[in-house]
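S.K.: give me coordinates for this.
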Amino acid sequence: VHRVRTPGPTPHHSPISSPTAVPQQSPSSLAVPEAPPARPRPSDGEPVSRRITSRHLFAAFTNASERTLYLYGSDDGVHFHDLAPAAYTPANGILRDPSVIHRAGRWWIAHTTAWEGGTFGIISSEDRLNWRHVADIEHGVPCHNTWAPEFFTEHPDGRPRIIVSISAGQTSATGFQPYVLTALDDTLTRWTDPVPLDGLHPDEADHRNGWIDTCVVHEDGRFHAFVKDATAERVEHAVARHITGPWNLLDDAAPVPPNGEHLEGQTVFRLDGGGFRMFLDSYLEGRHYWSDSPDLTTWTPPREIPRLSGTVRHGSVWRETADLLPGDTNPVLPGYHADPAVLHSAGRFWMYPTTDGVADWGSTSFGVFSSTDLVHWSDHGTVLDLADIDWAEGRAWAPAVVERDGAHWMYFCADQQIGVARADSPTGPFVDALGKPLITRDAYGHQAIDPAVLVSADGTAHLYFGQGRCRVVRLGADMTSFDGEPVDITPAGYNEAPDVFEREGRYYLTWSENDTRSPDYRVAWAVADHPMGPFTRASAPLLTKDPERWIMGTGHQAVVRVPGRDEWYLAYHRFARPGGDGTHREVCLDRLRFTVDGRLRPVTPTLRGIDPIAPVEG
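M.R.: The predicted structure follows:
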């Protein structure tokens, strides 16, 4: 899973060409318990549907720092989680009023670079976590100030624009007028000369300070500008047929929160299903508000943004929708899930994932989904709740489920310890088999998480586990005790998520490298002639990211075999698309293939996914 607070101990790696031998344990006879009475087959569950999902990226600076970019993510555009705190600080100057878009496979932010001067800045990122300076744009207009460059991407010609507030008054911070610049190419480093917005100019009577913070929306053939009157300290609504004007002020001003005035930093974005949402910065009060409108003219009473009000200042929101195409099967489950484990039992495939999207990986229960074809899945609800485990409270992570002698055994993480539970059906309920952890926290000097169990063709069972180090131990016939001591088999590059499968007499160990919060989270593999090793590491990864399609953080894998056939698949999680991160992940399936000499071919992560498999006999 996951949550690497500190790296594990530095592995002592053996050369790939001559792996260190691991003592093999002699097989012991396994007592075969009586078969339980026949049970009804599980129900088909409730079919799940994947919906096209929109997510929201909020870029802002904060009350604590005008030099640092903060990024937040949200599914509903109101409740935000930290995505990249302190994501970027420029080498020089400030970073205020960030305006964010996604274009040409990258995220771009325009921002104010100084209180005074004639430039604004552009930065960019492939993953929203690592940002680089692209350019400081000199607009060429004689001025005192250049504030709040706002991206506008809804022009009918498709070319991105920036609308920036430029002060040419007699003194600093007076006489602001919005100007529009149009990008000349996708580098966003070359722009047209600025053109003033006709009708939004300062005057000595009512608007001597002019107009700042201009957010524009194109709707019903008209351009709508929400712009701050810097003299009256309120946000006004203006419309025009052309982006450069002439602009006409309407009587319906923007929504006004209870404190009345001193509003700025407004940003407007579209909602799923229609309508609009506006964020407003009440800068004197230090609060941030949101309000909704069906038509850009009538607005709901403003409410404070939960958790962020009092922290964030002027920013912008980019809403992005997953580009699912007809026939795409990834992700295979709706919502946020991670760390999939897959079992075939009772004529169906059963997937047991971690429930994701919970702060600090704080999930408290395990559910299960089933499928007959690996594409169409049904939800069977909760199969184990930590509320029923005396020794566990939270952090329900990375289950592994196997069937042996008619019983189903779940090995699971809770509070960074490993437990084991038993059930007569793949749908549970799973009951704690020991009343205590099977492996306690730090029993072996590393995190006791990420169990995986292999039941070999000869009936022996082995448990693999660990973050920072990888260990394996043979399980007793009762599946709740050890036959010997755990052996360290940590391969080079190992972080977590071991998974082992057997094919044609060889044993394949797969694992995840790097931190699950990193876009570079990936899967590696090794092979051995015995389930306890020694394992020889492959030089190339099995699965890694595809930045061009924003498939990031691909890892915590499970290998799936279709019973009776040499047909294999790889289940794994990735950052949810769009807008996901290391706590907002989704589960995918792609085909796994072998070379003629038994090596694993690299798996390409796809949006397309897989086709439904042919029915499994028996």
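
S.K.: contacts and neighbour counts: CA atoms only from here.
M.R.: OK.

S.K.: for residue 524, what are its contacts?
M.R.: 510-513, 538, 540-543 (C-alpha atoms under 8 Å, 6 or more residues apart in numbering).

S.K.: what of residue 359?
M.R.: Going by C-alpha under 8 Å, 6+ apart, the list of residues near residue 359 reads 81, 583.

S.K.: next one: it from residue 414, what distance?
M.R.: Distance of residue 359 to residue 414, computed by C-alpha to C-alpha, to the nearest Å: 15 Å.

S.K.: one more to line up against the first:
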Amino acid sequence: MNNSIYLSLKKLSFLLLISLLVACSHSSEKGYYSSFIPGELWFDTDSVHINAHGGGILFHEGVYYWFGEFKTAGRGGNTALVGVQVYSSTDLYNWKNEGTALEVVDVVGHDIERGSVIERPKVLYNKKTGKFVMWFHLELKGQGYSAARTAVAVADHVTGPYVFIESLRPNAGHWPMNFEQEFKELTETIDDYEWWTPDWEEAVHKGLFIRRDFEGGQMARDMTLFLDDDGTAYHIFSSEENLTLHIAELSEDFLSHTGRYTRIFPVGHNEAPAVFKHNGLYYMIASGCTGWEPNAARSFVAEDVFGPWTALGNPCVGAGAEITFESQSTFVLPVQGKEGAFIYMGDRWRPRNPIDGRYVWLPIVFKNDRPIIEWYDEWDLSIFDK
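M.R.: Coordinates of the predicted model:
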């Protein structure tokens, strides 16, 4: 063989080897990651892209459990054709598929019939009952997003199987704790107003939809759960046609609502809430309402979980901040063993092919008691040691 050709082939082989090594370092062909790469395909230990969208994480007995929506390919992939998937990890980088925690059912008319919409599942462990409790946003099959319900399921084991209990609109027959008496006595209905006018917005602020839904329960869409230090659990969700956030207390067994709830930022158009606590203060990250398209995140702070809450502005900084780095919030994860370390968990939605949705995990740092999220092409947990 010509010496120059031999050298060229040897150089090409070397370059291919280097490329392969780089590629493997960013995949889990051998089930191993040592960093986060936001927005890229994230493979589980079986080398399959993680399928846990709109997720939340429970830390239990030294293990992280990631629950999320199982998506499928094509435009129908946002409906629940499988259920809620769960993964486990001890280091947050590498995730093992533990299977389907909550399965849809093939019973016509059932609340979680195959083809319904199951979104943003979150799980808490109840120390008093020893049960694992899952709440999620539910839309009934074939009804679009008109049902606006929340649903609860329970399990004896963290990975399931979770048994569906019921779906409902919460807090039927209860007024918000911060609802003025004069608002309860108003008699106007939605038929008295033209939507999206200043008069209509003022009427919504004064509880137009609260009164409409008082008997049947309040609408509940995008949601999260939050467990406070004293063991009290809260359900936070978008209500009132996605115009107002509600913060509702759960019962001691986490299986129902107590009727104690507040509404925050009426007509604020907030969804995708994620709540966490730092240095005795409650923080929330949320998004605007622009469908599947990303928008600028919002952040809020309060001294009490029920409020009042104060707006802090967009927590994201730098290039891409105006669209939250092409993501929408789903959860804020406290990193165990690292005081004050939190991870922003967001989704990059792919409505035309939902199974290809990506995850954007980024570190949260605090500056002047404000949460700040900055983009990193790649990062690891050592960032919290700085």
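
S.K.: sorry, back to before: conserved subset of the contacts of residue 524 of the first structure in the second structure?
M.R.: Mapping the contacts of residue 524 of the first structure onto the second structure (both residues aligned by TM-score structural alignment, their matches' C-alpha atoms under 8 Å) leaves 510-513, 538, 540-541 still in contact.

S.K.: hmm, which of these are the buried ones?
M.R.: 510-513, 541 (16 or more other C-alpha atoms under 10 Å).

S.K.: got a markdown table for the contacts of residue 524 of the first structure, with distance to residue 491 of the first structure too?
M.R.: Below are the contacts of residue 524 of the first structure laid out as a markdown table (distance: C-alpha to C-alpha, whole Å):
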| residue | distance to residue 491 of the first structure |
| --- | --- |
| 510 | 10 |
| 511 | 9 |
| 512 | 11 |
| 513 | 10 |
| 538 | 10 |
| 540 | 14 |
| 541 | 13 |
| 542 | 14 |
| 543 | 17 |
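
S.K.: which parts of the stretch 201-350 of the second structure are strands?
M.R.: Using DSSP state E, counting those that start in this stretch, the strands of the stretch 201-350 of the second structure run over 223-227, 233-239, 244-250, 257-264, 271-278, 281-287, 298-302, 309-313, 316-317, 328-334, 342-348.

S.K.: residue 356 of the second structure is nearest to which of those?
M.R.: Comparison of the strands of the stretch 201-350 of the second structure against residue 356 of the second structure by C-alpha to C-alpha identifies strand 342-348 as nearest, at 8.9 Å.

S.K.: could you tell me how far the closest one lies from the centre of the chain?
M.R.: Remark: strand 342-348 of the second structure is offset 8 Å from the chain centroid, using C-alpha atoms, centre = their mean, to the nearest Å.

S.K.: that one vs the first structure, average offset?
M.R.: Compared with the first structure after the fit, strand 342-348 of the second structure shows a mean deviation of 1.2 Å (mean C-alpha distance after the TM-score superposition for the first structure).

S.K.: give the aligned range of that strand in the first structure.
M.R.: Strand 342-348 of the second structure lines up with residues 568-574 of the first structure when matched by TM-score structural alignment.

S.K.: name the residues that touch that stretch?
M.R.: 337-342, 551-562, 585-593.

S.K.: look up how far residue 111 of the second structure lies from the closest residue to residue 43 of the second structure other than its chain neighbours.
M.R.: Leaving aside its sequence neighbours, residue 43 of the second structure sits nearest to residue 49 (C-alpha to C-alpha, 6 or more residues apart in numbering; 4.2 Å). Using C-alpha to C-alpha, one gets 28 Å for the distance from residue 49 of the second structure to residue 111 of the second structure.

S.K.: which one's more surrounded, those two?
M.R.: Shown here are residue 49 of the second structure and residue 111; by other C-alpha atoms under 10 Å, residue 111 has more neighbours (22 against 18).

S.K.: what does that one correspond to in the first structure?
M.R.: Counting by TM-score structural alignment, the partner of residue 111 of the second structure is residue 391.

S.K.: just the element for its match, please.
M.R.: Under DSSP states H and E, no helix or strand contains residue 391 of the first structure.

S.K.: what's the answer for the one 4 residues further on, then?
M.R.: Element membership of residue 395 of the first structure, judged by DSSP H and E, is empty: it is in no helix or strand.

S.K.: dump the residue contacts of the closest residue to it other than its chain neighbours.
M.R.: Using C-alpha to C-alpha, 6+ apart and skipping the chain neighbours, the partner closest in space to residue 395 of the first structure is residue 362 (4.6 Å). Residue 362 of the first structure makes contact with 394-396, according to C-alpha under 8 Å, 6+ apart.

S.K.: now, which of these sits nearest residue 353 of the first structure?
M.R.: Using C-alpha to C-alpha, the contacts of residue 362 of the first structure come closest to residue 353 of the first structure at residue 396, 10.0 Å.
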